[in-house]
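# turn this into a structure:
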Amino acid sequence: MEQQEDRFTDPAYRAAVVDLLGTLAYGELSAFIRLSTDADLAPRLSAKADMAALAATEFGHYDRLRARIVEIGADPEQAMVPFVEALDAFHERTKPSTWLEGLVKFYVGDGIASDFYREISAYVDDETRDLVLGTLEAGQRMQFVLQEVRQAISEDPIQGSRLALWARRLVGEALSQGQRVAADRDSFSTLLSGTDEHPGMGLVGIVSMFSRLTEQHTRRMAEMGLSA
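Purely as a prediction, here's the structure:
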């Protein structure tokens, strides 16, 4: 543990972790807000309750991330601010118009983001990695989304074609967003590319990572019953 904590004496590494936790925290906070709003589109009370439960989970994740940012001596708001404009722009460009589009966006967008941060977590200290992986744990909260989308497609196959097109748009926007975040923040670039003391995945590894993100998206599409 002492060796792990010593990494925070490196300003570049500390900045990278603050950025990682900051972007995750704002992602979880904005997910809470969006899910709370999307619950109004739910066709049944039980679905509204399920959406509220998803929102509550996202806020719980945000609260744990905020606490860790404070613990390592950073300000949570300052840690999140650099990512507000980019993430808000992504959500503005991909605003769902229906209940099902909102579910697919949550499943696709959350999935790609989770894969991205899971890859990055391999290059941070154990405590930060455990927090990140715990935040990304989907488990049963995704089963509700899968069930709703699959049921809708079985009742109306044409709906499946429309949602597949929507999901393809989402993955393009999400991957572009991830590339922009990784490129725009020097701390992220350092974490991914690595340093002499703390090797990262390197440039070739970064290209391979985005290929893996696309493959994982294809798998999720199949799980929903949509063609990639």
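
# CA atoms for contacts and neighbours, from now on please.
Noted.

# element containing Leu192?
Element membership for Leu192 (DSSP states H and E) is helix 186-193.

# list the contacts of the helix or strand that that helix is followed by.
Sequence order places helix 202-224 as the next helix or strand after helix 186-193, per DSSP H and E. Residues lying outside helix 202-224 but in contact with it, judged by Cα atoms under 8 Å, 6 or more residues apart in numbering, are 108, 111-112, 115-116, 119, 146, 149-150, 164, 167, 171, 175, 192-194, 227-228.

# the structure of the following sequence is requested for comparison with the preceding one:
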Amino acid sequence: MKESPGVVDLLGVLAYAELSAYARMTEDAATLAPSLADRAALSELAVTEFAHFRLLRDRLAELGADPGEAMSPFVGALDAWHAQTRPADWLQALVKTYVGDGIALDFYREAARLLDPSLVKLVDEVLVDGERSQFAVERVRAGIEAEPAAAGRLALWARRLVGEALSQGQQVASARPELALLLMESQQEGQTDISRLFAKLTEAHNKRMAAMGI
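As a prediction, the model looks like this:
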């Protein structure tokens, strides 16, 4: 298989993103969930994130890469993102899971467009967020219905998340030239440019905001 430049970097950052999501969801389930049903539901989603991490880890090993080494360049940026966007309550945690993680994963999905088909399939599998999206949207909408004033607060939180996520993406790309090249090549193939990419990301973000009612 002919690998695209930056493929190990892309799988490495995704693997660490999934591992971090698992750890964060587990913590949020234990400390922020308002009911045992919510704790169980979020814990189940966390298990799915860990399964995605294992798929990526195993594929990195198949490619002859050390999974730990592939993930290590991205630990600082992703840990900083989570530290800077630690949710204060349950609704903030759900918005972060849906909006903040969503725009970051959209960014990586674009970078995967020109990979080998088997890798594209893997990336699509680990980036699927149907159950997570439905869970977050239902809980946030219910929270806003119970407390309408929460909508404005959550909208401000979502805007902050997007700013931090885009900043994180820029840091990762600048630190890993091959990953940045992979992203640029995917955009050239689609006869577009980075401004179009960010417009696409913003459009997806606006749809998520609308889905949650904020």
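
# before we move on, back to that, list only buried entries from the contacts of helix 202-224 of the first structure.
For the contacts of helix 202-224 of the first structure, a burial check counting by 16 or more other Cα atoms under 10 Å picks out 108, 111-112, 115-116, 119, 146, 149-150, 164, 167, 171, 175, 192-194, 227.

# and the residue sitting furthest away from the middle of the second structure, how far is that from Phe135 of the second structure?
Residue distances from the centre of the second structure (Cα atoms, centre = their mean) peak at Ala146, which lies 27.9 Å from the mean C-alpha position. Separation of Ala146 of the second structure from Phe135 of the second structure (Cα to Cα, to the nearest Å): 17 Å.

# got it, and Gln84 of the second structure?
24 Å.

# ok, the residue positioned nearest the centre of the second structure - contacts?
The second structure has Asp101 as the residue nearest its centroid, 3.2 Å off, counting by Cα atoms, centre = their mean. Neighbour list for Asp101 of the second structure: Ala165 [criterion: Cα under 8 Å, 6+ apart].

# what's the match for it in the first structure?
Per TM-score structural alignment, the equivalent position to Asp101 of the second structure in the first structure is Asp110.

# check the mean deviation of whichever strand or helix holds that match from the second structure.
Take DSSP H and E as the rule and Asp110 of the first structure turns out to sit in helix 99-120. On superposition with the second structure, the mean distance recorded for helix 99-120 of the first structure (mean Cα distance after the TM-score superposition for the first structure) is 1.1 Å.

# counterpart of the residue farthest from the centre of the second structure in the first structure?
Using TM-score structural alignment as the criterion, Ala146 of the second structure maps onto Glu155 of the first structure.

# also Asp89 of the second structure?
So Asp89 of the second structure corresponds to Thr98, using TM-score structural alignment.

# thought its match was touching Leu41?
Yes: at 7.1 Å, Thr98 of the first structure and Leu41 qualify as touching, with contact defined as Cα atoms under 8 Å.

# quick one: which of those two has more around it?
Neighbour totals were compared for Thr98 of the first structure and Leu41, and Leu41 leads with 16 against 11 (other Cα atoms under 10 Å).

# contacting residues around the more buried one?
Under the criterion of Cα under 8 Å, 6+ apart, the neighbours of Leu41 of the first structure are Thr98, Trp99.

# distance check, it against Ala79 of the first structure.
Note on Leu41 of the first structure: its distance to Ala79 of the first structure, by Cα to Cα, is 32 Å.

# kindly report the same for Met209 of the first structure.
Distance check for Met209 of the first structure against Ala79 of the first structure: by Cα to Cα, it reads 25 Å.

# and what of Glu28 of the first structure?
Note on Glu28 of the first structure: its distance to Ala79 of the first structure, by Cα to Cα, is 13 Å.

# also Gly109 of the first structure?
Per Cα to Cα, Gly109 of the first structure is found 22 Å from Ala79 of the first structure.

# mean shift between the following helix or strand past the helix holding Asp110 of the first structure and the second structure?
The helix or strand immediately downstream of helix 99-120 of the first structure is helix 126-136, counting by DSSP H and E. Compared with the second structure after fitting, helix 126-136 of the first structure deviates on average by 0.5 Å (mean Cα distance after the TM-score superposition for the first structure).

# which residue numbers in the second structure go with helix 126-136 of the first structure?
Counting by TM-score structural alignment, helix 126-136 of the first structure falls onto residues 117-127 of the second structure.

# I'm done for today, thanks for sticking with me.
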